[in-house]
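Student: Fold the following and give me the result.
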Amino acid sequence: MTLPQLPGCEGRDGGHTSTFPRQARSGVSWSTDSSGNSPNHEACPYARIREGEAMNYVAQVSGRGTGVYHVAHGAADSPPVFIEGDRVFGGKGRAAGPFEHLLSALGACCQITAQIVAQSRGWTVRGFRSTTVAQFDNAVLVRGLPGTSRFRSVDIEIAVESDLTPQQIHDLGIEVERRCPVYQLFLAAGTPVTSSWSSTGQ
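Tutor: This is a model prediction of the structure:
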């Protein structure tokens, strides 16, 4: 039994896309500054990052479900996330599956990190597109063979809408991949990750 293949892309070799109870909130927890005062939580965090202030972001997700259908809740003011297993496992096509959500998280995290990096360097990024494909060995998941479930590979292709030079796009990609926590999760798991960064210039 095989899982349907996820949408694909190809890229360069990089070598190397929240549980709070419903009433709780995900957010940023700031350390106190050198004077013992807490920084203004309403201030733009990018300035604090550049000043070297310590930042601790705590995220938590709670969820419940039946069969292969799952509903997750994050921050109190955010909508629920619906997740469903593939049709081969009894899904009915009502929501994207865990793999799609995981790969979406990689693309979104790269986008957000790119915006943080760009703002810190005075660059303008007008838009961001990503396509991600993962190859997954489902022998352990489906057939229960010895070993652990793992991705064989993850490939992400990223197009940045900007007027950045090729060198700046290259530098942006290197810095995003270093700083993006979701990207680093795949690397920490030993998954081969390849990436391709380009600028549309539009």
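Student: Please make it C-alpha for all contacts and neighbour counts, starting now.
Tutor: Fine.
Student: wait, doesn't residue 116 sit right on residue 46?
Tutor: Yes: when contacts are counted by CA atoms under 8 Å, residue 116 is listed as touching residue 46 (7.0 Å).
Student: Between those two, which is the more surrounded one?
Tutor: residue 116 (17 against 14; other CA atoms under 10 Å).
Student: Which secondary structure element is home to that one?
Tutor: In the assignment (DSSP states H and E), residue 116 maps to helix 98-121.
Student: So which bits of that helix are buried?
Tutor: Across helix 98-121, burial judged by 16 or more other CA atoms under 10 Å covers 99-101, 103-104, 106-111, 113-118.
Student: now for whichever helix or strand comes after it, which elements pack on it?
Tutor: Using DSSP H and E, the helix or strand that follows helix 98-121 towards the C-terminus is strand 125-137. Contacts defined by 3 or more CA pairs under 8 Å, 6 or more residues apart in numbering; DSSP states H and E place strand 125-137 against helix 98-121, strand 150-162.
Student: Now show me the structure for the sequence below, then we'll compare the two:
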Amino acid sequence: MTPTRKAITMSTVPFVVESRGAGVAQDVTVGGEHAHRFAADTYPAFGGADAAPSPLAYTLGALTSCNQISAQLVAKDLGIRLGDFTFRAQGDLDPSVFVTGAEGNANFDTVEVTAQVETDAEGEAFDHFVAELERRCPVTQLFRRSGIAYSSRWEARPLPA
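Tutor: Next up, the predicted model:
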């Protein structure tokens, strides 16, 4: 008889933010055991004062940080060791829909992620690790399923001795 993997049942985890603002600037409070606060604004070309990151910058930051969190969970499951990460995420946006109301898609046209991670995984093991972390990362899946041209390039670097 082949052993079967027991399904883990988890309850839904609510993520809640509450915010207040005027004009295009906003103060956001993240609910939870430890409330966190952050501010959002935008570039002057979009009516802001550039006093805080824009929501679009936060989405790219959410993408890189969620990939790093997902990588930790997947590495634990696969028995892979990880060290430091370096990310670069770029989203290309045609602002004509957003700013002037033109017809089209207000989303990013493309998003490209490059990542370097210190790890003991190599070759096919590293490729499997990346595929699995991107499959399990909620923010990566938001981007992939949105219909934009999404690409990522991951590079394994040796763990320091």
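Student: After superposing, what score do the chains get?
Tutor: The TM-score (TM-score structural alignment, normalised by the length of structure 2) is 0.88; 153 aligned residues with a CA RMSD of 1.5 Å.
Student: What's the match for residue 101 of structure 2 in structure 1?
Tutor: Aligning on TM-score structural alignment places residue 101 of structure 2 opposite residue 144 in structure 1.
Student: I misspoke; the intended subject was residue 72 of structure 2.
Tutor: Correspondence of residue 72 of structure 2 to structure 1, assessed by TM-score structural alignment: residue 115.
Student: cool, and residue 46 of structure 2?
Tutor: Using TM-score structural alignment, the partner of residue 46 of structure 2 in structure 1 is residue 89.
Student: do residue 149 of structure 2 as well
Tutor: Checking TM-score structural alignment: residue 149 of structure 2 goes with residue 192.
Student: Who are the contact partners of the match of residue 72 of structure 2?
Tutor: Residue 115 of structure 1 is in contact with residue 125, counting by CA atoms under 8 Å, 6 or more residues apart in numbering.
Student: cool, residue 68 of structure 2 as well?
Tutor: residue 85.
Student: try residue 63 of structure 1
Tutor: 19, 70, 71, 72, 73.
Student: From residue 124 of structure 2, how far off is the most centrally placed residue in structure 2?
Tutor: The residue lying closest to the centre of structure 2 (CA atoms, centre = their mean) is residue 63, at 1.1 Å. According to CA to CA, to the nearest Å, residue 63 of structure 2 stands 24 Å off from residue 124 of structure 2.
Student: And residue 67 of structure 2, by the same measure?
Tutor: Per CA to CA, residue 67 of structure 2 is found 19 Å from residue 124 of structure 2.
Student: same check, this time on residue 133 of structure 2
Tutor: 14 Å.
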